[in-house]
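S.K.: model the following, please.
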Amino acid sequence: MRRGPIPGSTGAVHPLRTYGDPVLHTPSRPVAAGDRGALPALVEDLYASMYAAHGVGLAACQIGVPLRVFVYDCPDDDDRRHRGHVVNPRLVRVDGVTVRGPEGCLSLPGLEAPTPRADLAVVEGEDMTGAEVRIEGTGYFARCLQHECDHLEGRVYTDRLTGWTRRRVLRKAAASN
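M.R.: All right, here's what the predicted structure looks like:
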């Protein structure tokens, strides 16, 4: 049984920043005590924006807010749904085999490339109230967690690509801007 409003139902949909925007290529700053009051609205806006764009994760920098916050609503490889948010996340463990799987990004709409990611990821941080959280993901969900943590470090998935694959995706990204 669901309690409370659906995440994002009271949030505003923001335009997404696209590849090349400086906020996507600059590490986000940690959420400080003075930022806490704005977190509930930010998390709601992130969910609303993610759902409007049909994504499975969204970092605050993707809506132009350079804070270390992301939301997710992502299945794992066993089709179990994982939904939540993380404030000041730290990717504390990546393990398992490296899988080169298809990856896209809401900030590079319509583009996708095989991107190497570890099959297990563990993220620690806080929720918007300051309570500690620890999230462990495998498969597709592990990919999502690593992808969103990369955003907060000022990286996009194309930074993990090499050679012809990287050139192809960046050429297409430049043509669509």
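S.K.: C-alpha only now, for contacts and for neighbours.
M.R.: Will do.
S.K.: biggest strand in the chain by residues?
M.R.: Counting by DSSP state E, the longest strand found in the chain is strand 81-105.
S.K.: by contact count, what packs against whichever helix or strand comes after it?
M.R.: Sequence order places strand 108-126 as the next helix or strand after strand 81-105, per DSSP states H and E. Strand 108-126 sits against strand 81-105, strand 132-138, helix 139-152, helix 163-176, with contacts defined as 3 or more C-alpha pairs under 8 Å, 6 or more residues apart in numbering; DSSP states H and E.
S.K.: here's the other one to compare against:
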Amino acid sequence: MTLREIRVVGDPVLRTPCDPIREITPGIRSLVEDLVETVDEDGRAGLAANQIGVSLRAFSYNLDEIGLGCILNPEIVELSEEVQDGEEGCLSVPELWFPRTRAAFARCIGTDVEGHEVELAGEGIVARLIQHEVDHLDGHLYIDGLERSVRKRALREIREKL
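M.R.: Predicted coordinates for the structure are as follows:
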């Protein structure tokens, strides 16, 4: 297992939709181990594979509500119409937090490294994590969904910081 370097905004891998995982190979098992080890650091809630430079549909998570784990080929199957507002941050947009509206509830399905179906679902931070990480796998960053005035400020702060 290896603690992997996080790619930051500006790296093209973050803007590339990830490919599905078609077979559980030793390389995929190693990727899962790296994702889990890398997310298992203080202050980290989720990590998509492309954030460590691998353009495959997998993300790891580390929240008290759902534990520590990884999901392969996650697909969001349910979002509530009710929304939540809150500050959101990202390892790929380091040390910057901005208000982002998300669905209050989200549910996704995928598989674990053994090929068994996995479901992640919840409200609050769990819903935010699911949407945030699946966005990464689709080639989007959370700043893409900010309100226009907030997005302008965010892009300015990102340019100044990086």
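S.K.: tm score of chain vs chain?
M.R.: Overlay of the two chains. TM-score (TM-score structural alignment, normalised by the length of structure 2): 0.94; 162 aligned residues with a C-alpha RMSD of 1.4 Å.
S.K.: what's near enough to touch the residue mapped onto residue 75 of structure 2 from structure 1?
M.R.: Alignment note (TM-score structural alignment): residue 75 of structure 2 maps to residue 90 of structure 1. Counting by C-alpha atoms under 8 Å, 6 or more residues apart in numbering, residue 90 of structure 1 makes contact with 123, 124, 125, 149.
S.K.: switch the cut-off to 6 Å
M.R.: 123, 124 (C-alpha atoms under 6 Å, 6 or more residues apart in numbering).
S.K.: so how far is residue 57 of structure 1 from it?
M.R.: Distance, residue 90 of structure 1 to residue 57 of structure 1, using C-alpha to C-alpha, to the nearest Å: 16 Å.
S.K.: before we move on, what about residue 123 of structure 1?
M.R.: 14 Å.
S.K.: those two - which one has more neighbours?
M.R.: Neighbours per residue, other C-alpha atoms under 10 Å: of residue 123 of structure 1 and residue 57, the larger number sits with residue 57, 25 against 22.
S.K.: my read: that one touches residue 72, true?
M.R.: Yes - taking C-alpha atoms under 6 Å as the definition, residue 57 of structure 1 is a contact partner of residue 72 at 4.1 Å.
S.K.: from the chain's centroid, how far away is stretch 100-118 of structure 2?
M.R.: Its chain's C-alpha centre and that of stretch 100-118 of structure 2 lie 11 Å apart, by C-alpha atoms, centre = their mean, to the nearest Å.
S.K.: looking at the helices and strands packed on strand 108-126 of structure 1, which is closest to residue 23 of structure 1?
M.R.: helix 139-152 (9.5 Å; C-alpha to C-alpha).
S.K.: residue range for that closest one in structure 2?
M.R.: The counterpart of helix 139-152 of structure 1 in structure 2, using TM-score structural alignment, spans residues 124-137.
S.K.: next one: that stretch to chain centre, how far?
M.R.: Using C-alpha atoms, centre = their mean, the offset of stretch 124-137 of structure 2 from its chain centre is 6 Å.
S.K.: now that stretch: buried residues?
M.R.: Within stretch 124-137 of structure 2, the residues that count as buried by 16 or more other C-alpha atoms under 10 Å are 124-137.
S.K.: quick one: the residues you listed as a markdown table, columns for distance to residue 1 of structure 2 too.
M.R.: Putting the buried residues of stretch 124-137 of structure 2 into a markdown table (distance: C-alpha to C-alpha, whole Å) gives the following:
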| residue | distance to residue 1 of structure 2 |
| --- | --- |
| 124 | 31 |
| 125 | 27 |
| 126 | 26 |
| 127 | 28 |
| 128 | 27 |
| 129 | 24 |
| 130 | 24 |
| 131 | 27 |
| 132 | 25 |
| 133 | 21 |
| 134 | 24 |
| 135 | 26 |
| 136 | 23 |
| 137 | 22 |
